[in-house]
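Student: Sequence and predicted structure, then a few things I'm wondering about:
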Amino acid sequence: MGIKIVFLCPRNIRNTPDFGEVKRFGNLNGHAWEQIELPLYLQRNKITGLINLCNSAPLYSKNQVVTVHDLAFARHPEWFDSKFAKWYNWMIPRVINRAKHVLTVSEFSKSEIVDFYGTEGSKVSVIPNGIYWDKESIKEFENPIKDKYILAVGSDNPRKNYDLLIRTFEQLEQNQFKLVIVGSPSKAFSTSSKKENDKIVWLQNVDNNKLKALYKNAHLLVSTSFYEGFGLPILEALELGCPVLANGIEVFKEIYKDSINYYQENSESDLHLQLKQILESDKQQVSVQYLLEMLSYKSAGIKLVQILGIT
C-alpha cells in the first residue's frame, strides 16, 4: 500500500522540506492557523491522518499523531513567559489525551509524559532525533571566530543555565579562549542571561552553514542545561568532530552515554575543574560513528514507519 505525504503549512512559509507535496494555505499564522485553519482544511479535503512533529497540534483533530519533545513548560513554568506557560499547560495535556498516539525523543521524556499526565506507556513511543549535515559544504564557509574558543548553542533562556557557564568561564585563570554563545532570546521565555565583553561573544541568527563552521573549529561544546528532552546541539557537535562537556543530567547520559564528558550535575566547582583540565589539553578526538548511525534521519524514519504501520 502506498502513502502520499503532504506537508501542510501557512501561506507565508517558504522554508519547507524538499520531499513530498507542499500545500500552503490560510490567512492566519502560528497557533491561530494550527487551531482554526488546519483542522478545517483537513475536514474539507477529507484528509484522514495528521502527524505533528513540533509539540503542539490541533485540539479537535482526532486521528492524529503528536510529538511532545519535553515537559519543561510543565516542570518549570517559571522559566517561561506566563502567557506561553499557561497556554501550553492547558493545551498539551488535552492534545495528548485526544491523540491517537504520542511520539517523543527520549525515554526520559516518555517517563515524564507518563508520570506527569498519567498517560498509558503503550500510547507513547520514543523516536530519537536524527541529523544529517553535508560535511563537505563546511569547506565553503569561513569561520566567523578567529581566536580559540569554546562554544555553547541554544536559545537564551533560563533552562540553558548560561549564568553558570559565564560565571565559571570568567573564573578560569590564564584563559586564552573565548566563550562563543550561539542563541537568540525568545518571547516564550522569561529572562535573558546576555553578557558580552571582549572574551564573551554572542551570535544571533546564525545560519546552518556558519553553525557548522563554528562546531567544526571549536575546542569544545559546553552544555550546562538544567533540563532537556534530548540535547540536539550535542549531536550536531559530535557529528562535526567537536568534543562535548555536559551537565550530568539523566537524559544526556541516556542518549550520549560515554561519548561525551560530564561534570557532576549542577556542580559549579566540578564544571570549573573539568573546563580547566580540558582547556589545558589538546582538542580531544571524537569517534562516535556508531552513535551517529543510531541517531539519524534514516533510523528515525524506519521507527516512524513501524509505529504507524505503514508499508
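Tutor: Okay, I see it. Numbers count the residues shown, from 1 in each chain.

Student: contacts and neighbour counts: CA atoms only from here.
Tutor: Fine.

Student: and the spatially closest residue to residue 232 that is not a sequence neighbour, helix, strand or coil?
Tutor: The shortest distance from residue 232 to any non-neighbouring residue, by C-alpha to C-alpha, 6 or more residues apart in numbering, is to residue 129 (7.3 Å). Taken by DSSP: H, G, I helix; E, B strand; the rest coil, the conformation at residue 129 corresponds to coil.

Student: Residue 129: how many residues sit nearby?
Tutor: 19 (other C-alpha atoms under 10 Å).

Student: quick one: what helix or strand has the closest residue in space to residue 137 that isn't next to it in sequence in it?
Tutor: With sequence-adjacent residues excluded and distances taken as C-alpha to C-alpha, 6+ apart, residue 137 is closest to residue 209, at 7.5 Å. According to DSSP states H and E, residue 209 maps onto helix 208-217.

Student: okay, now the one to match up with it:
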Amino acid sequence: MPLRAKVVKPARKRRKAKWVGKGHWLRRRLRLQRAKKLKKLVNKKRRRIRHRDERQDTPVPVSIAGYQPPEGAQLEEQDTILHKLYRSMLLDGEGFVRELHRQVLHRDASDQEAAELTQQLSSGTDKVHIAELVMLSEEAQRLYEQPFLSAGRSNRDTIGAIINQAYASSHLFFVHFLYYELLSRLPEESELRGHMEHLVRGVPRSHLIRAFLLSEECRGLLSSHEPPRRPVKYLRNPSDPSTGEVSIGIFMGFPHVTPLDGEGIGRFSIRLIDGMLSTWDRLKVYITTTETNYDEYHKIFARQLEQYAGRLVLMKSDSMETINRTVPVHVWLVPYVGLELAVYLQRPYVLCLHDLVYLHFKELYFRKSPEFCDWMERVVYRMAERAAAVVFNSDYIKRKEGMEYLGLQEPKTQVIRLASPQDEYNFMGLVPEAEFRIKYGLADEYIVFPSVIRFHKNHSRLIESFIAYKKIKPSRLQLVITDQLTPDGLNSDLYGELGRYPAELLASVRFIGRLPSGELPALYKYAKGTIVPTLFEGSCPFPILESLTMGTPVAAGRLEVTQEVIRDMEAFITFNPYSVSEMVAAIAQLDQPQAALAVRQQAAIQETLQRTWSHVAGEYTQLLEHVGKAN
C-alpha cells in the first residue's frame, strides 16, 4: 500500500472574542429557561391528553354506593392482645416480666416479682405460663372487674384495659372477644355453642381466658417466627358494582331478648327502611339479628318483608364470622350504640348515636343503674372509634356527646334530623274509636304521654302535677301512660311514690302498656291532648311530631334541643319540666276546648311536618354511599 504524504493544514486564526455586556447573557439565559419550561408544559399536556383518551377507550363500571377498595387492599385493625403478647415475648427474661406487668397490671414489677418470675423462666417455664400467672392473678381479676372510668380509660391500649372493656359485656360478645383478641379470628357457629353453654352454666370468665391462652392454636401463633396476622377490617365488595345495585345492612345483633315494638329504635328502623325502599328501586336491605330475636323481629317487620319481597331480607346468626361471610352488603347501618358486636363487622359501618342520656343525669343514673352505665362507658368509645361515620339527630347531641365527650372530629360526624310519620300513619289507617277505647278501657277523655318509664322521662313529676290539677278541678279526665307499672326494675321508685296519693285520684292515671305501632295513630287521634314533660331528649321529642300529625295539640317542656326545630314556641303550651305549678297550668290549658290550637301549632312547625322519612332515608343513603366509596 503506497504511503501518502501527510498534509499539514495551515492553522486557523482564532477569532477575537467580541465583548458583550453582562445584560446580554442574562437575557439569553432567561430565554433558554422560558423555552425549557414551555417545552415541559407542552409535553405534560400531551401526556394528559393521551392518558385521557386511553381512559375513555376503557369502559369503567359505575357503582352508586359500592364499597370498593383498590384491588387487594385490606385495612387492618389495631394490635390485639395476641400481638402485644407476641412483642413482649421477644424481650429477654426480666424485660418480658416487666413489660407484662405494665401491660396487664398497669404498674412495674417489684424487684422480688421480677426475680421470682425470671428464675422460673431460667428453670424452663415457658413465657405463656408466665403470662397466664400474671393475666389470671387476683390483682388482674380485680382490675378487669373495676368500672371502666377507673380502670380502662387512662390506659386504653394495654392488655388489662382491653380485657376490662369487654368484661362487663354479654356472654356472646365475650366469646367473640376472646377469639378475636387471642386467636386473631372470629368464631364459627359450632365453636360458639360450647363456650356459651359453659358461661351460661356459671363457668368463670377467667377460666375461658386460660383455656384460650393455653390452647394449641394460641401457642402456635405466639411461637411463630413471623408476627401473627392481624384480623382484616374491610373485605372487598361482595357484589358486582356494574349492576348498579346497592346493598345496605342494618345490624340488630342484640345478644339478649330485646323487644322493638313500641320502642324508639324499632320505630326508627321501620320508618327508615320504608323510606329507603320506597324511594330507591336499586336498593336492597339486609336486616341481621341473633337467633334469640329472629322470630320477634320477623313479626315486627312482617309488612315490610311482604311489601318489599326480594329487596328486604331478614337473616339470623350468632356468629359474626357467618354474618361477614354470608351477608352481601357494601356498608352497614348500626341503629343503636349498644350493639357492640358491630365492632366485628368486616365492612364499614355508620353508627346512629341518638343520645347518651346517662351523661346528662350522672348522679341519678350512676346511682340507680351503675351496671348499665359502666357497661355503656366501656362500649361507646369502642363503637364510635371504629365507626366510619357517626350520625346525630340534633346539633345539641353532636356537640355534647360527639365533640365534647367522645372527642370526635368534625368530618366523622353528621346531623340527620328525624321526620314526622305522616306517610306511615296514612298507610296504617285508624283503628275505629269505639274499638280502641273498649280495648284499653278509655271511656272518658284523656291526655297522653306516650313513653316508656325512664328516670329522665319525668313521670313522677307529671303524675304529681296531674293529681294536683284533679284536686283543683275534679273531672273524669284521665292521664294515659304507655308502659306497665311494676314494683321492680326501673319502675320501682315510681311504684313506691304512687302510694302517697288517694286511690280515687290515682285511678285516673292509666298505665296501658306498650302499644303496637299500628295503634299509635288512634292513641293520638282520640286524645284531648299530648303532654311531653321529659327532662331530656336527643332530638325534638318525637311525640310532638306524632301528635300534630294526627291533629292533636301538644304541651311540652322547654328544652334546648326542641327549639332547634320549633323556632316559634309561642304557638305551643310550654312549661319548665322541673316546675309542678307550670305543669299544672299546662294541663289546665290542654283540658280547655281549643279547636284552633292544633292548627296554630301545625302552622308553627309546618316545615318540619312536611319533612318525610323519604327525606331522612335520602340523607342516610347519601351518607352510606359516601362511606362505601371512601372505604
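Tutor: Nice, I can see it. Source: prediction; values computed, not measured.

Student: Let me see the TM-score of these two.
Tutor: Laid over one another, the chains give 0.86 as their TM-score (TM-score structural alignment, normalised by the length of the first structure), with 301 aligned residues with a C-alpha RMSD of 2.7 Å.

Student: distance of the residue nearest to residue 137 of the first structure from residue 140 of the first structure?
Tutor: For residue 209 of the first structure, the distance to residue 140 of the first structure (C-alpha to C-alpha, to the nearest Å) stands at 9 Å.

Student: Which one's more surrounded, these two?
Tutor: It is residue 209, of residue 209 of the first structure and residue 140, that has more neighbours when counted by other C-alpha under 10 Å, with 18 against 10.

Student: and the more buried one, what does it touch?
Tutor: 137-138, 141 (C-alpha atoms under 8 Å, 6 or more residues apart in numbering).

Student: excluding its backbone neighbours, what's nearest residue 53 of the first structure?
Tutor: Closest to residue 53 of the first structure by C-alpha to C-alpha, 6+ apart is residue 67, at 4.9 Å.

Student: And that neighbour, what's its match in the second structure?
Tutor: Here residue 67 of the first structure is matched to residue 352 in the second structure, going by TM-score structural alignment.

Student: Was I right to think residue 546 of the second structure contacts residue 423?
Tutor: No - using C-alpha atoms under 8 Å, residue 546 of the second structure makes no contact with residue 423, being 11.4 Å away.

Student: For the two, indicate the residue with more neighbours.
Tutor: For residue 546 of the second structure and residue 423, the more surrounded residue by other C-alpha under 10 Å is residue 546, and the numbers stand at 24 against 15.

Student: which residue in the first structure lines up with the more buried one?
Tutor: Aligned partner of residue 546 of the second structure by TM-score structural alignment: residue 236.

Student: just checking, that match is part of a strand?
Tutor: No - using three-state DSSP, the secondary structure at residue 236 of the first structure is helix, not a strand.

Student: Let me know whether it touches residue 131 as I believe.
Tutor: Yes - counting by C-alpha under 8 Å, residue 236 of the first structure touches residue 131, with 7.2 Å between them.

Student: So which residues of the stretch 101-250 of the first structure form helices?
Tutor: Counting by DSSP state H, counting those that start in this stretch, the stretch 101-250 of the first structure has helices at residues 107-117, 162-171, 208-217, 232-239, 250-256.

Student: I misspoke; the intended subject was the stretch 101-250 of the second structure.
Tutor: 111-122, 127-135, 138-145, 148-151, 159-167, 171-183, 189-200, 205-213, 216-222.

Student: can you tell me which of those comes nearest to residue 624 of the second structure?
Tutor: helix 171-183 (25.7 Å; C-alpha to C-alpha).

Student: For that closest one, give the aligned segment of the first structure as residue numbers.
Tutor: Going by TM-score structural alignment, helix 171-183 of the second structure sits over no part of the first structure.

Student: Return the list of helices and strands in contact with that helix.
Tutor: Applying 3 or more C-alpha pairs under 8 Å, 6 or more residues apart in numbering; DSSP states H and E, we find helix 171-183 of the second structure packed against helix 81-89, helix 159-167, helix 189-200, helix 205-213, helix 216-222.
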